[in-house]
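Q: Build me a structure from this.
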Amino acid sequence: MKERPGERLSAAIRAAAAQGEPAIIAFMTAGYPLREQFREQLAAIGEAADVVEIGVPFTDPMADGVTIQRSSQGALRQGVSLAWILAELRTMTRPRAPLVLMSYLNPLLAFGFEPLARAAAEAGVSGFIVPDLPYDEGEELRAALATQGLALVQMVTPVTTPERLAKVCAASEGFVYAVTMTGTTGRNAASLPDLARYLGRVRAAARTPVCAGFGIRRREQVVALRGQADGVIVGSALVELLERGEDPVRWLQGLRGRPAD
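A: Now for the predicted structure:
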């Protein structure tokens, strides 16, 4: 019997949040900085994070800041593609944390939604985030993913209207990705009072866990989100750390306030 779409993602986030801390959703661009390090990096991050978000490189990542744009271009230069990522995932030992692929729409269209759903399920993927696909245009992809029990995670922002917020949250599977700013990724997040009000609105509308993303870099930001978000998404800071060749496990454990093993 197939799981409901997003069930594994929701369960992992709720299990972490039940311990009194937001879950850690860690973003990495597949194949960056070096393609041959992908399996090793994913194995390490997948043991330290609660969910791993794997970025599919794209030529025009319009929702991303400078760091992730740079990582996307670097991965593309090494021949990293959606097909390559799925092939790597299919043949490697799967990490403890569930995996979600973040991709712009064009690579998914080129692959074909139904073949994509089958290949992703075979590779152990739990869901997708598609930042340039509005929720009300995503039914074809959502239906294809649902045949394999895969989630289509939806994104909201501080300027999402109340009416649209309710609809997007109702459609989201696995978790709701609550963008904490209106610009691109990696910049400073909203002020804490504004952030608290915004996340309160999202949580009131959501039926799945709510995870806050964009701008998370420090332990104190994670602490400030206790009780306000079920999870935090860390992206640009982790990509920069991998660029420098530093230990992602130590840094992720530091976000949790834990010493490295």
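
Q: all contacts plus neighbour counts: C-alpha atoms, from now on.
A: Fine.

Q: quick one, what contacts residue 141?
A: Residues near residue 141 by C-alpha atoms under 8 Å, 6 or more residues apart in numbering: residue 113.

Q: For residue 156, see how far away it is.
A: 18 Å (C-alpha to C-alpha, to the nearest Å).

Q: Can you point out the buried residues in stretch 130-144?
A: Buried residues in stretch 130-144, defined by neighbour count with 16 or more other C-alpha atoms under 10 Å: 130-131, 133, 135, 141-144.

Q: Mark which of the residues you listed are part of helices, please.
A: Secondary structure from DSSP state H places 141-144 of the buried residues of stretch 130-144 in helices.

Q: List of residues touching stretch 14-24?
A: 12-13, 49-51, 209, 222-223, 225-227, 229-234, 252, 256.

Q: Leaving out the residues flanking it, which one is nearest to residue 98?
A: residue 51 (5.2 Å; C-alpha to C-alpha, 6 or more residues apart in numbering).

Q: Any idea how many residues pack against that neighbour?
A: 28 (other C-alpha atoms under 10 Å).

Q: Next: residue 225.
A: Residues near residue 225, counting by other C-alpha under 10 Å: 20.

Q: And it, how close does it get to residue 213?
A: Following C-alpha to C-alpha, the distance that separates residue 225 from residue 213 is 11 Å.

Q: now residue 87
A: 28 Å.

Q: Look at those two and report which has more neighbours.
A: For residue 87 versus residue 213, the count of surrounding residues by other C-alpha under 10 Å is larger for residue 213: 23 against 15.

Q: Name the nearest residue to the more buried one, sequence neighbours excluded.
A: Using C-alpha to C-alpha, 6+ apart, the nearest residue to residue 213 is residue 233, at 4.5 Å.

Q: The one you found should be in a strand, yeah?
A: Yes - per DSSP: H, G, I helix; E, B strand; the rest coil, residue 233 lies within a strand segment.

Q: Burial check on it, number of neighbours?
A: A count of nearby residues for residue 233, using other C-alpha under 10 Å, gives 25.

Q: That one is in contact with residue 210, isn't it?
A: No - with contact defined as C-alpha atoms under 8 Å, residue 233 does not reach residue 210; the gap is 10.4 Å.

Q: Quick check: longest helix in the chain by residues?
A: helix 192-205.

Q: what residues does that helix touch?
A: Identification of contacts with helix 192-205 by C-alpha under 8 Å, 6+ apart yields 158, 165-166, 169-170, 178, 180, 209-210, 224, 228-229.

Q: How about stretch 252-261?
A: Counting by C-alpha under 8 Å, 6+ apart, 21, 24, 48-49, 218-219, 222, 249-250 sit against stretch 252-261.

Q: Now show me the structure for the sequence below, then we'll compare the two:
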Amino acid sequence: MSHARRTAGAAIDDASAQGRRALVIYLPVGYPDVDTSIEAARTAVAAGADIIELGLPYSDPGMDGPLVAAAAQQALDGGVRIADVMRAVEEVAATGAAVLVMTYYNPVLRYGVERFAREIAEAGGAGLITPDLIPDEAGEWIAAADAHGLDKVFLVAPSSTSERLELTAHASRGFVYAASTMGVTGVRAAIGAHAEALVSRTRAAGAERVCVGIGVSDAQQAAEVAGYADGVIVGSAAVRALGSAAGAEGLDALRTLVEDLADGVRQGTVAS
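A: Below you'll find the predicted structure:
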């Protein structure tokens, strides 16, 4: 079952070698159903996404805005399980994209940290993004991730202290996820004004790669973020596009959005 795994770092570095930043697309597994969510992720890769974040739906999503929370609830109502997430990882990783699972930590703890890490690796996944887990409380996950060569993506925010940035930069592998603004995810009219400063502070703290998420929803915003970050993360807008119509029309809307975002990322990339 094991594939040649593509790490998030390799995907970002490959994009950089092509003179552009990486495009990261988030989609929850099981929305609107498991098979369609897998097809959606594969569609996003074909349209230009370098990294796919597959969301593990969770009943108490502290960081998710209304669009993502509603999609996750629909997935939970549909009976989505961790086994479905592992199948999604395997099928999406087969495209050659780097595939990360974005999950709150409680489901990982309940499932078994070592078991979760092993199954992600066996499915060809790159690793985890853990929005509610801080490195100083992540010893068990860090050990399991290191044992299986998995990416460990931790988050920083504009409020993060220099000490916190340094701790997170050194604990992360793949990239550091810079939340552009305080608060929950969602589509916003403007990216947080602190995002660019946060990226430079996180790099100064030792981070090799920093990707920015929360609020990016169109090509213009993607271009703006690509001017200073290593990767541009889009979630709510992708979920909105997929949910805008049923079946093939929703997939078409997602494809169009991702193609536009990929164009935006290319336009905004500053020669490094």
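
Q: Sketch out the strands for structure 2, chain order is fine.
A: Ranges of strands within structure 2 are 22-28, 51-55, 98-102, 127-129, 151-153, 155-156, 176-179, 210-213, 231-234, based on DSSP state E.

Q: what sits against the spatially closest residue to residue 129 of structure 1 that is not a sequence neighbour?
A: Closest residue in space to residue 129 of structure 1, ignoring its immediate chain neighbours: residue 102 at 4.6 Å, by C-alpha to C-alpha, 6+ apart. Going by C-alpha under 8 Å, 6+ apart, residue 102 of structure 1 touches 53-56, 128-131.

Q: Would you reformat those as CSV and include distance to residue 115 of structure 1?
A: Conversion of those to CSV gives the following (distance: C-alpha to C-alpha, whole Å):
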residue, distance to residue 115 of structure 1
53, 21
54, 19
55, 19
56, 17
128, 14
129, 17
130, 17
131, 20
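
Q: Could you check how many residues crowd around residue 118 of structure 2?
A: For residue 118 of structure 2, using other C-alpha under 10 Å, the count is 18.

Q: Return the residues in contact with it.
A: 144, 148.

Q: same question, residue 162 of structure 2
A: Residue 162 of structure 2 sits next to 201, 205 when contact means C-alpha under 8 Å, 6+ apart.

Q: go again using 10 Å as the cut-off
A: Residue 162 of structure 2 makes contacts with 168, 201-202, 204-205, as judged by C-alpha atoms under 10 Å, 6 or more residues apart in numbering.

Q: How about residue 136 of structure 1?
A: Taking C-alpha under 10 Å, 6+ apart, we find residue 136 of structure 1 in contact with 164, 167-168, 171.

Q: ok, now how distant is it from residue 169 of structure 1?
A: Remark: distance between residue 136 of structure 1 and residue 169 of structure 1 (C-alpha to C-alpha) = 12 Å.

Q: what residue lies at the spatial centre of structure 2?
A: Nearest to the geometric centre of structure 2 sits residue 53, at 3.6 Å (C-alpha atoms, centre = their mean).

Q: What's it aligned with over in structure 1?
A: Under the alignment (TM-score structural alignment), residue 53 of structure 2 maps onto residue 53 of structure 1.

Q: Quick check: its match touching residue 233?
A: Yes - the criterion here is C-alpha atoms under 10 Å, and residue 53 of structure 1 meets it with residue 233 at 8.6 Å.

Q: sorry, back to before: closest to residue 249 of structure 2 out of the strands of structure 2?
A: With C-alpha to C-alpha as the measure, strand 22-28 is the member of the strands of structure 2 nearest residue 249 of structure 2 (16.5 Å).

Q: what angle do that closest one and strand 51-55 make?
A: 20 degrees (axes from the mean of the first three to the mean of the last three C-alpha atoms, to 10 degrees).

Q: With structure 1 overlaid, report how far strand 22-28 of structure 2 is off on average.
A: Comparison of strand 22-28 of structure 2 with structure 1 after fitting gives an average deviation of 0.4 Å (mean C-alpha distance after the TM-score superposition for structure 1).

Q: how about the closest residue to residue 243 of structure 2 other than its chain neighbours, what does it touch?
A: Spatial nearest neighbour of residue 243 of structure 2, chain neighbours left out: residue 250 (5.9 Å); criterion: C-alpha to C-alpha, 6+ apart. Listed by C-alpha under 10 Å, 6+ apart, the contact partners of residue 250 of structure 2 are 32, 36, 40, 239-244, 256.

Q: Does residue 239 of structure 2 touch residue 64 like I think?
A: No - here residue 239 of structure 2 does not reach residue 64: they are 11.8 Å apart, not a contact under C-alpha under 10 Å.

Q: Report the set of residues contacting both of those two.
A: What both residue 239 of structure 2 and residue 64 touch, as defined by C-alpha under 10 Å, 6+ apart, is the set residue 70.

Q: Which of those two has more residues huddled nearby?
A: residue 239 (24 against 20).

Q: For the residue nearest to that one when sequence neighbours are not counted, which residues are in contact?
A: Distances taken as C-alpha to C-alpha, 6+ apart place residue 27 nearest to residue 239 of structure 2, at 6.2 Å, with adjacent residues excluded. Residue 27 of structure 2 is in contact with 37-38, 40-41, 44, 52-56, 68, 71-72, 101-102, 234-239, 242, counting by C-alpha under 10 Å, 6+ apart.

Q: again, only using 8 Å
A: For residue 27 of structure 2, counting by C-alpha under 8 Å, 6+ apart, the contacting residues are 37, 40-41, 52-55, 235, 238-239.

Q: Could you report the neighbour count for residue 196 of structure 1?
A: 17.

Q: how near is it to residue 93 of structure 1?
A: According to C-alpha to C-alpha, residue 196 of structure 1 and residue 93 of structure 1 sit 39 Å apart.

Q: repeat for residue 188 of structure 1
A: Taking C-alpha to C-alpha, one finds residue 188 of structure 1 at 36 Å from residue 93 of structure 1.

Q: next one: residue 12 of structure 1
A: Distance from residue 12 of structure 1 to residue 93 of structure 1, by C-alpha to C-alpha: 19 Å.

Q: Brilliant, that's me finished.
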